[in-house]
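1. output the structure for:
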Amino acid sequence: MFFVGHTKFSVYTHSSGAWRATNGSKFKSQEEYKKYLFSDSRLKPRIDIMLNFSLPQLALAATNHEVIHLISYSELLPEKYEKQLTYAASKYSFLRLDKQKIGSGWRTAEQIAKDFLLASDNPDQSFGIYRLDDDDILPADYFEQLTPYIKDEFVGMQVSLGTGISAIFRDGKFYNARKTYHPMLSIGYTSIHKMDANGEISKLPVAAHNLADRKYPVILDSRKLGYLWTRHTQQDTALGLIDTDDDSLRETLKRHMDRHPAVNDFQELYSSFPILKTRITSAESSNSTYEEMILTPTDLDRSGIRMKPNRIGGRIKITTSMICDLNSVPRNALIKFIFVDKEGRRVEPKFLDQFLKDQPISRSGNPQIGWFRYLSTRPGKNRTLTEFVLPPEIFIGVLSISKWARNETKIMIGSVSVESLAN
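-> The predicted structure follows:
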């Protein structure tokens, strides 16, 4: 199947309203705008993401497909970045570079497609044109997901893969990974085309990506992960935020993202984005440690569930999600903790009374329970956050979840994550 993609890597278009960085909302002059556009602070994370994550993922996706990916960039781009693009073009055979002179337009995906089709043995085949920003990433099965829709009967439509991942990028790694649902998101948005007998490529009406279904049909397929939406402080969209320093911007990004659930199925994530193995976490900070204790939904039986996390101490956040049946009652399950010292020896619960007395966990008089917290178990979906701070050189040795009052109630644990938060 044939696909053409287009990425604009710091194209100088001051009059454009497509990006916040080009609409005059922050810049008083073209010179001020150009200084920002080609600054190291803006370009370094973008070239890092594109060369080390986006293009390697695209290479995986392109296997068994005819793919041409066009990167347009300005002649004003600093030489060190142009050299990196040139090296990438020599490494990936599907890559084409388009150096744009000031005042001239860039090559279009339609032009690239026409040249390819006129030279091919199948010029009347339908094909897809997709868009990709320089700091976003597509899954390894991206073109496989699109292939069923690249047919003549779908020409004039677009395909949106609505489910994906959003994560914050910092210092070569991704954190705060969230699973998101954004129909008609611009990342990887694909239009379906065909060339007629006169060599003309079919066109779609001009429409903003989030309003496209008002102009033509949009096929929505959200069964698999379809994108990784990278968030970072140097994004052009971040210019619309009030915050100006990087730390404040990151906190604002996190607040915007936290309405989405944290990623807990890393098998699914790594299957779609194998390049990201060991480089992405759901931890809320790039300095935090994060561990998923339950990888698949698990029924909570009478014996409970016992989990042993990697050594974790300091400021701790535990997130538990459950689904309870209609007969469930509040506080019908609890999470229990066994704490250990640096040698791995169990710490008697009462020895922590003074330190933990004002924190949201309690010590039971029942020695079989020790330190614990009740979990939300109302009928339906429940999510409980438990945050507390342990004294130095004290760690969670074991945590367990068990039913409390009504053992006949059906409870399914969806996920349990343990995070050691950076101070």
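2. C-alpha only now, for contacts and for neighbours.
-> OK.
3. mind listing what's buried in the helix or strand hosting residue 46?
-> Residue 46 is part of helix 40-49 when elements are defined by DSSP states H and E. Within helix 40-49, the residues that qualify as buried by neighbour count (16 or more other CA atoms under 10 Å) are 42-43, 45-47, 49.
4. here's the other one to compare against:
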Amino acid sequence: MIGGAEPHDWVVLKASNTQPVTLELARRWQTSGMLTKKFFGVTRFSLFLPGSAAWKATREGSRQDPDTLHAYLYADERINPRLRIFRDYALPIYAGYAAKHNYTHIVLYSDEMPEKWKAELRAITVLYPFVVLNSEKEHAMSARPIMERKMQEAGAESSAVAWFRVDDDDLLSADYLDQLDRHTTGANRGKGVSFGLGYLGLYADGKFSDYRELHKTMLAQGQAFIGAYDAETRKLSFPKAGNHRISDRITPFIIDSRSPAFLWTQHAGQDTRAAGGDTATVFLEKYKAASASEVGKLFPTLI
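-> This next block holds a predicted model:
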């Protein structure tokens, strides 16, 4: 038995975006600690990728020029709020994940980032040793090789592995990883997870306020993917992850909206605002107000 399931329950039919979990591999998991789980969070911290279609910041026509994009990405008024939100509001919550789970948070950044911001990121790794920095260009759009290398360096056993994405200016709830842990099983290998219930919050003048309720699936905040590490082959496999809004067109997804799992920050320096979207205040007015005390129970750094 593997976590209460017979080996045949672990077999996943081969699809275009995943490898099959064979009976042989399931049996290896059974005898080599498959119940051990590893979690990775991934944050792309203002990557310098001129011409990329992945972000509003790089799709904007006026910022196709590398010099213009560089000036926009690394301006004090854009980086300072992100750095403070990530360092002072998000990471203390994620430290709770590391205390309870086998957890590493990978921060992807670009060598083109000004040195003063690199120094701030390095300082974060001193405060939070579970944070790992990486500026390798070849891994800017996929952190899987970095995760695989970490598993290999740790001499990891065969195990279920999940990774999730979260922006530098958003927050995940204190129990987010507990929620993801429930879905991180061999039976769910090859699936994505979208947590559809959360909050919106206004960040202005260095603090959060004006919380709103939000129920929306396939957002980037905490979108996760369940895979596995095979200690024998030393390979890590995950389902494909594309544009977060349509990832369910290439990968089967679990939708879980039972508990709030994220806080989507609204602030003046967002790329959405810069691209001509509604102001943060106008956007928030579209949603039902949420109690600050209720939000604070799941996001203790906001209290």
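5. returning to that earlier point: export the buried residues of helix 40-49 of the first structure as TSV, with columns for distance to residue 89 of the first structure.
-> Formatted as TSV, the buried residues of helix 40-49 of the first structure follow (distance: CA to CA, whole Å):
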residue	distance to residue 89 of the first structure
42	22
43	18
45	19
46	16
47	13
49	16
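6. for the residues you listed, which one is nearest residue 95 of the first structure?
-> residue 47 (14.9 Å; CA to CA).
7. mind listing what the equivalent of residue 253 of the second structure over in the first structure touches?
-> When the first structure is aligned by TM-score structural alignment, residue 253 of the second structure is paired with residue 218. Residues near residue 218 of the first structure by CA atoms under 8 Å, 6 or more residues apart in numbering: 157-160, 212.
8. assign residue 17 of the first structure to helix, strand or coil.
-> The three-state label for residue 17 of the first structure, taken from DSSP: H, G, I helix; E, B strand; the rest coil, comes out as coil.
9. quick check: closest non-adjacent residue to it.
-> Leaving aside its sequence neighbours, residue 17 of the first structure sits nearest to residue 23 (CA to CA, 6 or more residues apart in numbering; 4.9 Å).
10. what's the separation between residue 34 of the first structure and residue 19 of the first structure?
-> Distance, residue 34 of the first structure to residue 19 of the first structure, by CA to CA, to the nearest Å: 14 Å.
11. who's more crowded, these two?
-> residue 34 (19 against 14; other CA atoms under 10 Å).
12. show me the contacts for the nearest residue to the more buried one once chain neighbours are set aside.
-> Spatial nearest neighbour of residue 34 of the first structure, excluding adjacent residues (CA to CA, 6+ apart): residue 12 at 7.5 Å. Contact analysis of residue 12 of the first structure by CA under 8 Å, 6+ apart lists 34, 37, 73-74, 76, 102.
13. ok, the residues you listed vs residue 333 of the first structure, which is closest?
-> residue 37 (53.8 Å).
14. count of residues packed around that closest one?
-> 21.
15. for the alignment partner in the second structure of it, which non-adjacent residue is closest in space?
-> In the second structure, residue 37 of the first structure lines up with residue 73, judged by TM-score structural alignment. Excluding the flanking residues, the one nearest residue 73 of the second structure by CA to CA, 6+ apart is residue 46, at 6.3 Å.
16. mind checking what that neighbour lines up with in the first structure?
-> By TM-score structural alignment, residue 46 of the second structure lines up with residue 10 in the first structure.
17. again, but for residue 158 of the second structure
-> By TM-score structural alignment, residue 158 of the second structure lines up with residue 124 in the first structure.
18. so the nearest residue to that match once chain neighbours are set aside versus residue 289 of the first structure, what's the distance?
-> Excluding the flanking residues, the one nearest residue 124 of the first structure by CA to CA, 6+ apart is residue 195, at 5.8 Å. Applying CA to CA, the value for residue 195 of the first structure to residue 289 of the first structure is 52 Å.
19. contacting residues around the residue nearest to residue 124 of the first structure?
-> 114, 117, 123-126, 201-202.
20. list only buried entries from these.
-> 114, 117, 123-126.
21. redo these as CSV? Include secondary structure and distance to residue 421 of the first structure.
-> Converted to CSV, these look like this (DSSP: H, G, I helix; E, B strand; the rest coil; distance: CA to CA, whole Å):
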residue, secondary structure, distance to residue 421 of the first structure
114, helix, 53
117, helix, 54
123, coil, 56
124, coil, 56
125, coil, 53
126, coil, 50
